[in-house]
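> Quick one, structure for this:
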Amino acid sequence: MPAHVLILGGTTEARRLATGLAARPGIRVTTSLAGRVARPGAVAGEVRIGGFGGAEGLADWLRTHQVDALVDATHPFAEAITAHAAHAAAATGVPAVVLRRPGWRPGPGDRWHDVPSLAEAAETLPAVGHRVFLSTGRLGLATFAHLTDLHFVVRSVEPPEPPLPPHTELVLARGPFTVAAETELLRTHRIEVLVTKDSGGEATAAKLTAARELGLPVVVVRRPPLPPGVTAVPDVAGVLERLGLSPA
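Below you'll find the model as predicted:
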């Protein structure tokens, strides 16, 4: 049984894992948050805020704090920290596991346009629709700033930093969202196309159902691949199994 588990967090699954581990006698759990959100949700156990200084800095932290297991439960698009975690685990010999909820898949009636990046999404938009619900978070919005002929509704937890597209309405909200609320938002703003990252999970999936029911196209930015040799488990139960722990 690991005595000290470091969770690279920021997701709902990371909080669930921290809660489960913190309740087990003999396990110290520390969750590391990037600090990009000023008021993150409550997390069980110990919490640290900020980066490590790259893969070498993370490896030093693992050694200094006698970490027995590392869980990368960051957002599926946190490509750099996932690469750093893989490198640090290999350098220190600390067992590591990646927790990634399954991605979304289109169903009957969906009109999805799969793209590999935000840049490709921006290139696709003018041919798909001119009133855009941009639900990709507050980072990376500069990619769309040159689209001066399009109208954007941008939703994020906290206000994004410029540059933004010149015609932008900002909606500050934190999920989960209901299908009814998402449908009302799309109708109220006369949205013609939805843009989203393939973050997976149920907390923000309602917008996809709403878009399907309204017959709207969806531009879906697919996840970056995991580092070579790295595999992921889809849920907290899979992490516990990897750590040699029985389900609660």
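> Only C-alpha atoms from now on, for both contacts and neighbour counts.
OK.
> contacts for the longest helix along the chain?
Under DSSP state H, the helix in the chain containing the largest number of residues is helix 79-92. Applying Cα atoms under 8 Å, 6 or more residues apart in numbering, the contact partners of helix 79-92 are 54-56, 58-59, 62-63, 70, 72, 74, 95-96, 224, 226-227, 230.
> Tell me which two of these sit farthest apart.
Across those, no pair lies farther apart than 63 and 224, at 28.7 Å, counting by Cα to Cα.
> And residue 60, how close does it get to residue 67?
10 Å (Cα to Cα, to the nearest Å).
> what about the helices in the protein?
12-22, 54-64, 79-92, 118-124, 179-188, 206-214, 236-242.
> show me the contacts for the residue sitting nearest the centre point of the chain.
In the chain, the centroid-proximal residue (Cα atoms, centre = their mean) is residue 75; its distance is 3.0 Å. Contacts here follow Cα under 8 Å, 6+ apart; on that basis residue 75 touches 9, 10, 11, 100, 199.
> which one of residue 60 and residue 67 has more residues nearby?
residue 67 (21 against 16; other Cα atoms under 10 Å).
> one more to line up against the first:
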Amino acid sequence: MHVLILGGTTEGRRLAELLVSAAGTRVTSSLAGRVAAPRLPPGEVRVGGFGGAEGLAAWLREHRVDALIDATHPFAGTISFNAAAAAASAHVPLLALRRPGWVASPGDDWHPVGSLEQAARVLPALGERVFLTTGRMGLAAFAGDPDLDRLWFLVRSVDAPEPPCPARMEVLLERGPFTLDGERGLLRRHRIDVVVTKDSGGAATAPKLAAAREAGIPVVVVERPPAPEGVPVASTPEEAAAWVGTDLAP
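Presented below is the predicted three-dimensional model:
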């Protein structure tokens, strides 16, 4: 059985580990190539795009893929819809592997928004020193506005961002997981008074939410984009591996 994992996430790597150890299973992980030095999963690895839904469907047919698992980041919306269209075209079963989103706890001061642009609009009323943890993509939403130019941004990402960027910005190049003590110290050291994050879920970057709660700092949370309709969803790599073994075994 040949399984193609659209990966680049912790869950995608864990799923590859589980499937590679299963007898009779060939695993190929596809990475988008947006990170300079990604953590490679076991099994076969390809890097780069497919050329849209049609290109992915052609790849599925050419490489005789028996199952497609979309384990991309919850905010990688385009590839998820391409995967749904390609799987339908190539008649390949598709599963989405999505870590659960975060849930607010008592004491949290969360401000949900639907996009980075909406996050930028609410920021000036919430604080002046911003901890921006949405990654290096999409920083243009926080640039070029006089109301935002007076704010100071601490931008944390794995790789260095490219312009356009906020006018007043310091870049922190780090890769999770992060600790609660580390996040407490970061907020205190940089005098952060508002945090911006995407609802990516998972434990690796969640400590910033607990640190913000303790410090009474508001958090602007960008909600996840809608997922393709009709695609079954697993919340853990173990569930996804069971789907392959149980539902698709010859």
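> Got a TM-score for the two of them?
For these two chains in superposition, a TM-score of 0.97 is obtained (TM-score structural alignment, normalised by the length of the first structure); 244 aligned residues with a Cα RMSD of 1.0 Å.
> before we move on, back to that, what range in the second structure does the longest helix of the first structure sit on?
Using TM-score structural alignment, helix 79-92 of the first structure lines up with residues 77-90 of the second structure.
> about what we covered before: which one, of the helices of the first structure, ends up nearest to residue 172 of the first structure?
helix 179-188 (12.5 Å).
> on average, how far is that closest one from the matching bit in the second structure?
Taking mean Cα distance after the TM-score superposition for the first structure, the mean distance separating helix 179-188 of the first structure from the aligned residues in the second structure is 0.4 Å.
> Buried residues in that helix, which are they?
Buried residues in helix 179-188 of the first structure, defined by neighbour count with 16 or more other Cα atoms under 10 Å: 179, 182, 183, 185, 186.
> quick one: the corresponding residue of the first structure for residue 62 of the second structure and residue 57 of the first structure, what's the gap?
Counting by TM-score structural alignment, residue 62 of the second structure lines up with residue 64 in the first structure. Separation of residue 64 of the first structure from residue 57 of the first structure (Cα to Cα): 10 Å.
> neighbour count winner among the two?
Neighbour count, other Cα under 10 Å: between residue 64 of the first structure and residue 57, residue 57 has more, with 14 against 9.
> which residues touch the more buried one?
So residue 57 of the first structure contacts nothing (Cα under 8 Å, 6+ apart).
> First-to-last residue distance for stretch 154-161 of the second structure?
End-to-end distance for stretch 154-161 of the second structure, by Cα to Cα: 12 Å.
> For it, grab the matching residue range in the first structure.
Going by TM-score structural alignment: stretch 154-161 of the second structure matches residues 153-160.
> Give me the contacts around that stretch.
With Cα under 8 Å, 6+ apart, stretch 153-160 of the first structure has contacts from 37, 131-139, 141, 168-174, 189.
> For the second structure, which segments are assigned as strands?
Taking DSSP state E as the test, the strands found in the second structure are 2-6, 26-31, 44-47, 67-70, 94-97, 110-113, 129-132, 152-157, 169-173, 194-198, 219-222, 233-234.
> would you list those strands in CSV and tack on mean neighbour count and distance to residue 79 of the second structure?
CSV is the format used below for these (neighbours: other Cα atoms under 10 Å; distance: least, Cα to Cα, whole Å):
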stretch, mean neighbour count, distance to residue 79 of the second structure
strand 2-6, 22, 9
strand 26-31, 23, 11
strand 44-47, 14, 14
strand 67-70, 24, 8
strand 94-97, 24, 11
strand 110-113, 17, 22
strand 129-132, 24, 24
strand 152-157, 21, 21
strand 169-173, 14, 26
strand 194-198, 23, 18
strand 219-222, 23, 19
strand 233-234, 18, 15
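> can you list the ones you listed in CSV and add distance to residue 14 of the second structure?
Formatted as CSV, the strands of the second structure follow (distance: least, Cα to Cα, whole Å):
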stretch, distance to residue 14 of the second structure
strand 2-6, 11
strand 26-31, 11
strand 44-47, 14
strand 67-70, 13
strand 94-97, 11
strand 110-113, 30
strand 129-132, 28
strand 152-157, 22
strand 169-173, 24
strand 194-198, 22
strand 219-222, 26
strand 233-234, 13
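> Tell me which of those strands lies nearest to residue 208 of the second structure.
Of the strands of the second structure, nearest to residue 208 of the second structure by Cα to Cα is strand 194-198, at 8.5 Å.
> Could you give the separation of that closest one from the chain centroid?
How far strand 194-198 of the second structure lies from its chain's middle: 14 Å, per Cα atoms, centre = their mean, to the nearest Å.
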